[in-house]
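S.K.: sequence first, then the predicted structure, then my questions.
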Amino acid sequence: MDKFEKIKLGISIGDFNGIGIEIILKAFSDKRMLDFCTPIIFGSTKLITNYKKNLNINIPFNGIKQVDRAINGKVNILNLWKEDIDLELGEPTELSGKLAFESLEAATNELTKGTIDVLVTAPINKDNIQSEDFKFPGHTEYLESKLDGETLMILMADTLRIGLITGHIPIAKVSETITPELIKKKVEILYKTLVQDFAISKPKIAILGLNPHCGDHGVIGKEDDAVIRPTINEIQNEGKLVYGPYAADSFFGSSNYKNFDAILAMYHDQGLAPFKTLSFGEGVNYTAGLSKIRTSPDHGTAYELAGKGLANINSFKEAIFTAIKVFKTREEYKSLTENTLKSNQRKEKL
């Protein structure tokens, strides 16, 4: 990409009866946002117009039928359907789930083709989006099925980054799912993303324990001593700065998390509960490990706020800025590694 060329930012609308479209419109009501990217919203001008009228937001946009018709300095809307859509704000419906998937699918296809550079997803309802074409627990698993790579869900705010060893699975299955192979794979993904996406040359990673007090030497569970600790030792022997397991109940309250570039939690709520306590409304969900870049805000559809003009846009704006920054950092990393490879090849020929 030319350094003067603006990043093409694809946006899926999520469930239109939630706050997704509201936070998109509010974010780009600030015209300065257009200095950083060229936004392309995957939806329809009719739907967006209805939402604008409901919220009394006056923001001009450019309707397009193809991504390559997007105009810099404009909010572009790629028209996916022509029908008039009745809003039922605050109520998840079959139609809002159907169109949420159509928006996501179209955006993902363009991301795969490289016609957009990054994807920011507005919140979906994981129930009403389910269909023959979407049988996934969430965005993360769907994107992993469509893009190259294996995913790691990372919640981040400033220097706080929390990744998940297991994601959207029932708590009853967490213990049996955690294996040395899975831990090593997630560490490898996290390590690579810290280097190539965040420019941290020698990342320092903490791993939380599974059981209370890391099992108290087997009194409250054997997984920490039998599986997690030996695996961490093996990873350390490879030269990576990986430490743990740490008891999750005191790790964040003691501010120990500030000593690390990233943390790996064993399961969803173990990582997200402290993260949202520390950073709710300011955080970003980043899908690491894929060939393309996707971010989202750290909240859901918030039906209770839909149509009231009360939705906070900070997390969504941070998701936009994070996607742009990660894209640029990854491009710089690719350039540096390619130049290093070429330099080494020239030396070998001499």
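M.R.: Nice, thanks for sending it over.

S.K.: only C-alpha atoms for contact and neighbour calcs from this point on.
M.R.: Noted.

S.K.: any idea how far residue 326 lies from residue 75?
M.R.: The spacing between residue 326 and residue 75, counted by Cα to Cα, to the nearest Å, is 22 Å.

S.K.: I should have written residue 274 there, sorry.
M.R.: Taking Cα to Cα, one finds residue 274 at 35 Å from residue 75.

S.K.: looking at those two, which is more packed in?
M.R.: residue 75 (23 against 17; other Cα atoms under 10 Å).

S.K.: give the contact list for that one.
M.R.: 28, 34, 38-41, 60-62 (Cα atoms under 8 Å, 6 or more residues apart in numbering).

S.K.: show me how far stretch 92-103 is from its chain's centre.
M.R.: 20 Å (Cα atoms, centre = their mean, to the nearest Å).

S.K.: try stretch 53-72
M.R.: 24 Å.

S.K.: and that stretch, end to end?
M.R.: So stretch 53-72: terminal residues 25 Å apart, Cα to Cα.

S.K.: mind listing what's buried in it?
M.R.: Within stretch 53-72, the residues that qualify as buried are 55, 61, 63-64, 67, 70-72, counting by 16 or more other Cα atoms under 10 Å.

S.K.: can you pull out the residues in contact with that stretch?
M.R.: Stretch 53-72 is contacted by residues 6, 22, 25-26, 28-29, 34, 37-38, 40, 44-45, 52, 74-80, 115-116, 307-309 when judged by Cα under 8 Å, 6+ apart.

S.K.: select only the buried ones of the residues you listed in PyMOL?
M.R.: Buried subset of those, written as a PyMOL selection, criterion 16+ other Cα under 10 Å:
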select buried, resi 6+22+25+26+28+29+34+37+38+40+44+45+52+74+75+76+77+78+79+80+115+116+307
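
S.K.: another one to put next to it:
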Amino acid sequence: MEPKQKPRIGITIGDVAGIGPEVILKTFADNRVLHFCTPVVYGTAAALNKYRKLLALENFSFHTIQAFDQLHFKKLNVLNVQEEEIDFTPGVPTPATGAIARTALLRAAQDLKDGHIQAIVTAPIDKDNTQGEGFQFPGHTEFFTTFFNAPESLMFLVSSSGLRVATVTGHLPLKDVANTLTPELLIRKLTILDNSLRKDFGIQKPKIAVLGLNPHAGENGLLGTEEAELILPVIEQLKNKGNLVFGPFPADGYFGTRSYQKFDATLALYHDQGLIPFKTLAFENGVNFTAGLPIVRTSPDHGTAYDIAGQNKADETSFREALFAAVDILRSRAGV
């Protein structure tokens, strides 16, 4: 009988030519992790076996299933998403490895929608190599937002140290950022962030910092007017409604002086403005969480790292943290 307190967590294998299989195996090589969840890897047993041998994990075993009535609650479960085996080389992505990543993602998302699993942790994909029928998106965030019919979502990077950074715009060319920012967009993203901090992280009165767009947050209009004309009015509007929102802060000084430690979360305006400092400060234990969705999806904050795939060099900490974050967010949403 399945332990009621253990959620079923779906894990998409990502591009099997990357480090996804390695960080998955290293995480579950410590069987204490199985006390917290019942994991189901969407991928292929053949790919995991290949990495199990490369990593010399001879004593590690997993349980292959075809249906959920075959789940093993004290082992890593693997659901084969395709019958035919492929020959691949770690570090060398091919259309076939991209197809496995895409198929695993689509199958897991559908199983989440159907209630067979309670959350998804996604191993890294090569966004270009994964494109195909059913997946024509810049990344996981956009895919899950569309698949679950959410009006909006938020890329939210979190760490066990308490550092939390969200971004207004995600996978968008830098030249398009300024024209994309509107008061309405800022309000929507800040609302999602505030709601997530309350619902997903149990913070009753979140304190949020907003970064400026321009160098020195515009320097009183000398280096740009978005701060005075766009960002500050939104902050004042939300403050008048009782929200604890502050800024706009110059991004370099804000992170350089560790001002982020005074806030529950930081809202960056574009991808690199938030992710560069986040990964500098919390790369090993960072987690990418898609806030604003009706479901829970997390991932490690790193990519496929083809250059070290299959060499027993990948650090599983971020993946393990992503797994624990999914469990914690599920508990927080359930009020446990």
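M.R.: Yep, that arrived. None of these values were measured; they are calculated from a predicted model.

S.K.: returning to what we had before: from the contacts of stretch 53-72 of the first structure, which ones fall inside strands?
M.R.: 37-38, 40, 76-79 (DSSP state E).

S.K.: and the residues you listed, which is closest to residue 216 of the first structure?
M.R.: Nearest to residue 216 of the first structure among those is residue 37, at 50.7 Å by Cα to Cα.

S.K.: residue 222 of the second structure pairs with which position in the first structure?
M.R.: Aligned against the first structure by TM-score structural alignment, residue 222 of the second structure finds its counterpart in residue 219.

S.K.: now do the residue sitting furthest away from the middle of the second structure against residue 215 of the second structure, distance only.
M.R.: The C-alpha centroid of the second structure is most remote from residue 222, which lies 36.6 Å away (Cα atoms, centre = their mean). Taking Cα to Cα as the measure, residue 222 of the second structure falls 10 Å from residue 215 of the second structure.

S.K.: repeat for residue 324 of the second structure
M.R.: The separation that residue 324 of the second structure has from residue 215 of the second structure, given Cα to Cα, amounts to 36 Å.

S.K.: tell me the secondary structure for residue 282 of the first structure?
M.R.: coil (DSSP: H, G, I helix; E, B strand; the rest coil).

S.K.: quick one on the thing from earlier: more crowded one of residue 324 and residue 215 of the second structure?
M.R.: Each of residue 324 of the second structure and residue 215 has its neighbours counted (other Cα under 10 Å); residue 324 has more, 19 against 14.

S.K.: so which strand or helix has the more buried one?
M.R.: Assigned by DSSP states H and E, residue 324 of the second structure falls within helix 317-334.

S.K.: buried ones in that helix?
M.R.: So helix 317-334 of the second structure, judged by 16+ other Cα under 10 Å, has buried residues 317-330.

S.K.: from memory residue 148 of the first structure sits against residue 142, does it?
M.R.: No: the pair residue 148 of the first structure / residue 142 is not scored as a contact, 11.8 Å apart, by Cα atoms under 8 Å.

S.K.: who has more neighbours, the two?
M.R.: Each of residue 148 of the first structure and residue 142 has its neighbours counted (other Cα under 10 Å); residue 142 has more, 17 against 13.

S.K.: if you look at the buried residues of stretch 53-72 of the first structure, which of them are in strands?
M.R.: Within the buried residues of stretch 53-72 of the first structure, residues falling in strands by DSSP E are 63-64.

S.K.: show me which pair in the buried residues of stretch 53-72 of the first structure is furthest apart.
M.R.: Once Cα to Cα is applied, those give 55 and 67 as the farthest pair, at 26.8 Å.

S.K.: tell me the secondary structure at residue 2 of the second structure.
M.R.: Put simply, residue 2 of the second structure is coil when judged by three-state DSSP.

S.K.: strands along the first structure, start to end?
M.R.: Under DSSP E, the first structure gives strands at 7-12, 37-43, 62-64, 76-79, 118-121, 149-157, 160-164, 204-208, 241-246, 262-265, 284-290, 293-297.

S.K.: what is the neighbour count of residue 214 of the first structure?
M.R.: Around residue 214 of the first structure there are 25 residues (other Cα under 10 Å).

S.K.: quick one, what contacts it?
M.R.: Contacts of residue 214 of the first structure by Cα under 8 Å, 6+ apart are 220-221, 224-225, 245-247.

S.K.: ok, residue 269 of the second structure next?
M.R.: Contact analysis of residue 269 of the second structure by Cα under 8 Å, 6+ apart lists 167-169, 211-213.
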